[in-house]
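1. here is my input; please provide its structure:
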Amino acid sequence: MRIALYEPEIAGNVGAVMRLGACLGVAVDLIEPLGFAWDDRRVRRTAMDYIDHVSVTRHADFAAFRSTVAPPRLVLFTTKSERSSYDFAFRPDDVLLFGKESAGVPADIAAMCDARLRLPIRAAVRSMNLATATALALGEALRQTGGLPG
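-> A predicted model of the protein is given here:
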């Protein structure tokens, strides 16, 4: 299983997702352009020393990501879906894709995904923080597939 972030804009979110990947043994793919300088201190500050325990791959764009990472299934998490992530059967080799904080992914990218899922939240709020959403989605996917460590 892998986490892929499409054009993430906030260094702190990327750092938190990298830390999550380190803790749960999941690689992280970053699909550029990033909304911050990669050498930004905030990434390392949020990821802390966990940054050395996660495999991170940067891709120049979505096409480069798709050519390098050929997942059996690309599972998009989006507020534009009605299908709950808790009613979906994950597989151990799924790639969980999350869009940029301000706009998600474009429609053409969403159309290339094998599944589009939503994390259930109250109707009165728009969306969750990217790192929080990633943690919830990854936790459920790993729980279903028996991939949670120790």
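2. rest of the way, CA atoms for contacts and neighbours
-> Fine.
3. would you map the helices across this protein?
-> Remark: helices assigned in the chain by DSSP state H are 11-24, 41-47, 62-68, 107-112, 130-145.
4. what's the most buried one of those?
-> Most buried of these, by mean neighbour count (mean count of other C-alpha atoms under 10 Å): helix 11-24, with a mean of 23.
5. other SSEs contacting that helix?
-> Helix 11-24 is packed against strand 27-31, helix 41-47, helix 130-145, with contacts defined by 3 or more C-alpha pairs under 8 Å, 6 or more residues apart in numbering; DSSP states H and E.
6. what angle do that helix and strand 27-31 make?
-> Helix 11-24 runs at 150 degrees relative to strand 27-31, counting by axes from the mean of the first three to the mean of the last three C-alpha atoms, to 10 degrees.
7. now render the helices and strands packed on helix 11-24 as CSV, adding distance to residue 64.
-> CSV is the format used below for the helices and strands packed on helix 11-24 (distance: least, C-alpha to C-alpha, whole Å):
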stretch, distance to residue 64
strand 27-31, 8
helix 41-47, 23
helix 130-145, 22
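8. please generate a structure for the following sequence too, so the two can be compared:
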Amino acid sequence: MFHVVLVAPEIAPNTGNVARTCAVTGARLHLVRPLGFRLSDRLLKRAGMDYWNHVEWHVHDTWDELLAALPEARFCYLEPDGSQRYTDVTFRPGDALVFGSESRGLPPEFLRQRPGPTLRVPMRPGLRSLNLASTVALVLYEAYRQHGFPGMT
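-> Below is the predicted model of the structure:
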């Protein structure tokens, strides 16, 4: 129902935890290179546990390759300074929830190539961000909540 896009993720355990979240919700996971780890990384596998075979996941060599793979998706970008709270947007089936790398976030040119809402998770001032896997879980579960958690009990 939803796509989770990680652009240049750097930390294998974060990506493994995101994969688990995608497995239990049915979201599709998209990883956009460069990756800060190898797909054979034991920490990636360990964090994802035995959920990897329950995740539909794709690796894209470039941002353009991802755009071509999801031509109809609305892209919702998570940014610390996003224009609206993630709870204030109405998510639509097929939306792509796009998250940048842990240390650099999203390149600004990506937002220009495929415009979409920029969302933020409210935080206390002066703090940079939540953990990537935590942020993905918050936003993805809000998207599914808005649609009654289809396919979940």
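9. figure out which of the helices of structure 1 is closest to residue 54 of structure 1.
-> helix 11-24 (4.5 Å; C-alpha to C-alpha).
10. how far is the closest one from where the chain is centred?
-> Distance, stretch centre to chain centre, for helix 11-24 of structure 1: 10 Å (C-alpha atoms, centre = their mean, to the nearest Å).
11. that one vs structure 2, mean deviation?
-> Compared with structure 2 after the fit, helix 11-24 of structure 1 shows a mean deviation of 0.4 Å (mean C-alpha distance after the TM-score superposition for structure 1).
12. got the angle for that helix vs helix 130-145?
-> Using the same axes, to 10 degrees, helix 11-24 of structure 1 lies at 20 degrees relative to helix 130-145.
13. gap between the residue of structure 1 most remote from its centre and residue 44 of structure 1?
-> Taking C-alpha atoms, centre = their mean, the residue of structure 1 most remote from its mean C-alpha position is residue 124, at 23.9 Å. Distance, residue 124 of structure 1 to residue 44 of structure 1, by C-alpha to C-alpha, to the nearest Å: 34 Å.
14. then residue 132 of structure 1?
-> Between residue 132 of structure 1 and residue 44 of structure 1 the distance is 18 Å, computed by C-alpha to C-alpha.
15. residue 140 of structure 1 now?
-> 26 Å.
16. same thing with residue 50 of structure 1?
-> Distance from residue 50 of structure 1 to residue 44 of structure 1, counting by C-alpha to C-alpha: 9 Å.
17. not counting sequence-adjacent ones, nearest residue to the equivalent of residue 142 of structure 1 over in structure 2?
-> For residue 142 of structure 1, the aligned residue in structure 2 is residue 144 (criterion: TM-score structural alignment). With sequence-adjacent residues excluded and distances taken as C-alpha to C-alpha, 6 or more residues apart in numbering, residue 144 of structure 2 is closest to residue 150, at 7.2 Å.
18. what number of residues lie near that neighbour?
-> The tally of other residues near residue 150 of structure 2 (other C-alpha atoms under 10 Å) stands at 12.
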